[in-house]
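Peer 1: Build me a model from this:
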Amino acid sequence: MYSKVCMFGLLIIIIIFFSGCSFKSDTILKNNTYTVQGYYGDTIILITPTTKVGGFTSFFSTNGITAAEYNQQLIQEGKNNCTLINGTYFGLLSGGFQPAGTITLYLGLHNKQIIPSTIDPSLDQNLKTLVQYNSINNTVVFDKDNNIIRGIQFYAGPMIITNNTINPNLSTNTSHRNGKYPRTFLVQDYHNKTILGITTKKVSLTELGEKLKELFPSEKTSVINLDGGPSTTLYNEYMSFNITDEKLPLWFSICE
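Peer 2: Modelled structure (predicted):
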């Protein structure tokens, strides 16, 4: 694994600028589609599509699928060297877990409304933030105070950073919001492009917000907590982290 990393590092020098600020990277893994970069001693890993168009692909199923099953499905589709990250917290299908985000804070993909976001569809009226991701051009848009009926893709919330301002309520004693847990998050950078990230160490949302604001200093940057809790899975050819055998309803992937 390390020889592959070194080879890629020798062949390719990657400099990514966000408002004139370059990232501090401990590890860079690269193929033709994306980079995987580790920061702060590998506490934060960011997945960044490098192509001008196209980005992450998503898989959604009400019955769920495991990481291994999804990876095998991608291989059968002729895709190679895929990175997978979970889009929902573990245990969504079995119930019994209240995430840090409100139960009706969901992400919508491709502007599609799929199935009811709660057992009682009337509760969908409680949406506070709607996040829409478009994999064609790898853009994400955060809209505030949207009401949507029967619109679900996956848990998202709370907002960690909005227009470069850290959410002052991140320490609220609500479920997994104020404690230290591994996190999964989605960044909207100053170009309105999407960056997917996880933490490999337990951090509070406040700590994560401070580190991400340092990495993304642009006044237009926004970040949302992706899965609502400590459900962080990453898998690719070079590394894996906290792999789960649970069938999850949504995954992000990016492949060669």
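
Peer 1: Going by C-alpha atoms from here, please, whenever you check contacts or count neighbours.
Peer 2: OK.

Peer 1: how far away is residue 131 from residue 222?
Peer 2: When CA to CA, to the nearest Å is applied, the distance between residue 131 and residue 222 equals 11 Å.

Peer 1: more neighbours, these two?
Peer 2: For the pair residue 131 and residue 222, the greater number of neighbours falls to residue 222 (26 against 21), based on other CA atoms under 10 Å.

Peer 1: The longest strand along the chain: which residues count as buried?
Peer 2: Counting residues, the longest strand in the chain under DSSP state E turns out to be strand 57-65. Applying a neighbour-count criterion of 16 or more other CA atoms under 10 Å, the buried positions in strand 57-65 are 57, 58, 59, 60, 64, 65.

Peer 1: ok but residue 71 is inside a strand, no?
Peer 2: No - the assignment for residue 71 by DSSP: H, G, I helix; E, B strand; the rest coil gives helix, which leaves it out of any strand.

Peer 1: Please generate a structure for the following sequence too, so the two can be compared:
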Amino acid sequence: MSLLELRHLSVTLRGRPVLQAVSLDVGAGEFVGLIGPNGAGKTTLMRGALGLIEEVDGHSSLAALSPDARARAAAWMPQAREIAWPVTVETLVSLGRLPHGRKAGPADRAAVDAAIARMGLEPLRHRTATRLSGGEQARTLIARALAQETPLLMADEPTAGLDPSHQIATMEVFAGLARDGHGVLMSLHDLGLAARHCTRVVVVAGGGVMADGPPAAVLTDDLLAQAFHISAFHAETPDGSVFQPLRVIR
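Peer 2: Coordinates of the predicted model:
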């Protein structure tokens, strides 16, 4: 089942073409890692897919929906993590339930409790969100997106700024959502996390999709040299894939 369909999506920002004729599908059960060099257009691709950019040509199944329907179809976690109001963690996470109606019921409370538990935030439930550390705030905002309980979750670098333990835990949460039948589209820069946890990797470079497929098939020596100008070590171990960038190729 396709949860996101992009057909020939092109985006222009401030008169500069960023993406040209991108076609992409994300289905139920997929954990898609969106990778690429800085400035390649990963964030732009997701924002364009959500209808958050005006200068877009082509088709996005999400952008074609009404705002209310879109909020029930996809949860969005942007890269910016500013928490503006001094509300509790529980209150902030509960904002993820707004697309389902303003009168909270048992299903809403259960969704909030599950999201808080999944992100390990129970000890912080009654803390003021603006007083949390940066990593704790990031986990709270992920929990808010989880509480939205949408078929598709889109996240822009959600592991940035987290310590290694919480990076791995967050990737495991998203991988678990995919196993449960959700679709996940996440941009990230850590190729090791992408290789280990994603079911599929999409490389954005040069204004379009350079490669798309299982991590082992995509993260080849030739592609790494072409897209990132690096070499890397890759091995399959009893504990899963190990992928470590090694050096810049001049």
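
Peer 1: TM between them?
Peer 2: Overlay of the two chains. TM-score (TM-score structural alignment, normalised by the length of the second structure): 0.29; 137 aligned residues with a CA RMSD of 6.6 Å.

Peer 1: one step back: can you pull the residues that touch both of residue 131 and residue 222 of the first structure?
Peer 2: Residues touching both residue 131 of the first structure and residue 222 (CA atoms under 8 Å, 6 or more residues apart in numbering): there are none.

Peer 1: Just the closest of the buried residues of strand 57-65 of the first structure to residue 144 of the first structure, please.
Peer 2: Out of these, the one with the shortest distance to residue 144 of the first structure is residue 58. That distance is 22.9 Å, counting by CA to CA.

Peer 1: Tell me where the second structure has helices.
Peer 2: If you assign secondary structure with DSSP state H, the helices in the second structure sit at 42-49, 67-73, 89-94, 106-118, 134-147, 164-179, 191-197, 215-218, 221-227.

Peer 1: JSON lines for these, including distance to residue 56 of the second structure and mean neighbour count?
Peer 2: Putting the helices of the second structure into JSON lines (distance: least, CA to CA, whole Å; neighbours: other CA atoms under 10 Å) gives the following:
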{"stretch": "helix 42-49", "distance to residue 56 of the second structure": "7", "mean neighbour count": "22"}
{"stretch": "helix 67-73", "distance to residue 56 of the second structure": "17", "mean neighbour count": "16"}
{"stretch": "helix 89-94", "distance to residue 56 of the second structure": "31", "mean neighbour count": "22"}
{"stretch": "helix 106-118", "distance to residue 56 of the second structure": "34", "mean neighbour count": "18"}
{"stretch": "helix 134-147", "distance to residue 56 of the second structure": "25", "mean neighbour count": "24"}
{"stretch": "helix 164-179", "distance to residue 56 of the second structure": "29", "mean neighbour count": "17"}
{"stretch": "helix 191-197", "distance to residue 56 of the second structure": "28", "mean neighbour count": "20"}
{"stretch": "helix 215-218", "distance to residue 56 of the second structure": "28", "mean neighbour count": "18"}
{"stretch": "helix 221-227", "distance to residue 56 of the second structure": "25", "mean neighbour count": "16"}
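
Peer 1: now those helices in CSV, with distance to residue 13 of the second structure?
Peer 2: Supplementary listing: those in CSV, determined by distance: least, CA to CA, whole Å:
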stretch, distance to residue 13 of the second structure
helix 42-49, 9
helix 67-73, 22
helix 89-94, 32
helix 106-118, 35
helix 134-147, 27
helix 164-179, 30
helix 191-197, 27
helix 215-218, 28
helix 221-227, 22
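
Peer 1: so which of those gets nearest residue 154 of the second structure?
Peer 2: Minimum separation from residue 154 of the second structure across the helices of the second structure (CA to CA) falls at helix 42-49, 7.5 Å.
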